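In: Sequence plus predicted model, see below.
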Amino acid sequence: MRVACIVALGLPLAGCVAVQDAADQIAREQARGYVNGEVERRFPGVNAQPITDCVIDNASAQEIVAIAGGVALGRTEAATETVSTVLSRPETIRCAAEGSLRAGLF
């Protein structure tokens, strides 16, 4: 009986996790589009994809939401500031340099 109750309680949680994962993916994709445009604007002529990936990978969940939400609400200045914050982190810089070297950009 206990197992049945635990399993029954777990099913709604699994649904919540799936919804949360989907929402996270949507926010990440929206943020990715904005970050890619910012990277292209800041570094003309450079393949923005590896740098964009580093920004997304080094951004916290709150920062992803801030970027995506800022874009959705037309608050691009706040989104741009968040991108700048993540871009300036040593981990992001290191990741971008390594990604650019692998891609043959330098």
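Out: Done, it's in. Owing to the predicted nature of the structure, the values given are computational and were not obtained by experimental measurement.
In: Please count neighbours and contacts with C-alpha atoms only from this point.
Out: OK.
In: State the helix or strand in which Val7 lies.
Out: Assigned by DSSP states H and E, Val7 belongs to helix 2-42.
In: gap between stretch 55-67 and the chain center?
Out: Relative to its chain's centre, stretch 55-67 lies at 5 Å (Cα atoms, centre = their mean, to the nearest Å).
In: Oops, could you answer that again for stretch 15-26 instead?
Out: In terms of Cα atoms, centre = their mean, the centre of stretch 15-26 is found 14 Å from the chain centre.
In: Included below, for side-by-side comparison, is a second structure:
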Amino acid sequence: MFRLIRHCLVGVALATLIGCSPQAQDQLARNAARSALTPVVSEQFPGVPLQPTLDCLIDNANAQQIRALAADAVLGPTESTFQIAKDIASKPETLRCLAVNGLPALLR
């Protein structure tokens, strides 16, 4: 039942996106992905500056990861959300971003 509700909600969200420009669709998906990642980052990385960390994760996620995270935003994070966050965070470019943007914010 839970899966059916989730699929219906994702379907409604996707139908809403159809009328948007590709840029608006991308921004909506990124915003939804950010909302799915927020509780994950807060839980998994307590004390880390939230906004710079979210920026680094979103900016280094691929399109498939953004879509999966956006779907997770509908009903909240799942185990998949945590795994995707871990995969993105382990990318060298994400680690560089965190070193440049996250650490200075932490040291303030």
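Out: Looks like it arrived, so ask away. The structure presented is a predicted model; accordingly, all values stated were derived computationally and were not measured.
In: Got a TM-score for the two of them?
Out: Overlay of the two chains. TM-score (TM-score structural alignment, normalised by the length of the first structure): 0.72; 91 aligned residues with a Cα RMSD of 2.3 Å.
In: just checking, next helix/strand downstream of the helix holding Val7 of the first structure?
Out: Criterion used, DSSP H and E; the element after helix 2-42 of the first structure is helix 48-58.
In: With the second structure overlaid, how far apart is the next helix or strand after that following helix on average?
Out: Sequence-wise, the next helix or strand downstream of helix 48-58 of the first structure (DSSP H and E) is helix 61-72. On superposition with the second structure, the mean distance recorded for helix 61-72 of the first structure (mean Cα distance after the TM-score superposition for the first structure) is 1.2 Å.
In: Who are the packing partners of the helix holding Val7 of the first structure?
Out: Judged by 3 or more Cα pairs under 8 Å, 6 or more residues apart in numbering; DSSP states H and E, helix 2-42 of the first structure is in contact with helix 48-58, helix 61-72, helix 76-87.
In: Ile18 of the second structure: what's it in contact with?
Out: Gln25 (Cα atoms under 8 Å, 6 or more residues apart in numbering).
In: Determine which stretch of the helices and strands packed on helix 2-42 of the first structure is the most buried.
Out: helix 48-58 (a mean of 21; mean count of other Cα atoms under 10 Å).
In: any chance of the helices and strands packed on helix 2-42 of the first structure in JSON lines, with distance to Leu105 of the first structure too?
Out: Shown next, in JSON lines, are these (distance: least, Cα to Cα, whole Å):
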{"stretch": "helix 48-58", "distance to Leu105 of the first structure": "10"}
{"stretch": "helix 61-72", "distance to Leu105 of the first structure": "27"}
{"stretch": "helix 76-87", "distance to Leu105 of the first structure": "18"}
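In: Among these, which comes closest to Leu101 of the first structure?
Out: With Cα to Cα as the criterion, Leu101 of the first structure lies closest to helix 48-58 of these, at 10.0 Å.
In: before we move on, the earlier item: Ala8 of the first structure is nearest to which of the helices and strands packed on helix 2-42 of the first structure?
Out: That would be helix 61-72 among those, by Cα to Cα, at 29.4 Å.
In: which part of the second structure lines up with the closest one?
Out: Using TM-score structural alignment, the residues of the second structure aligned to helix 61-72 of the first structure are 63-74.
In: what do we get in the second structure for Ile93 of the first structure?
Out: So Ile93 of the first structure corresponds to Leu95, using TM-score structural alignment.
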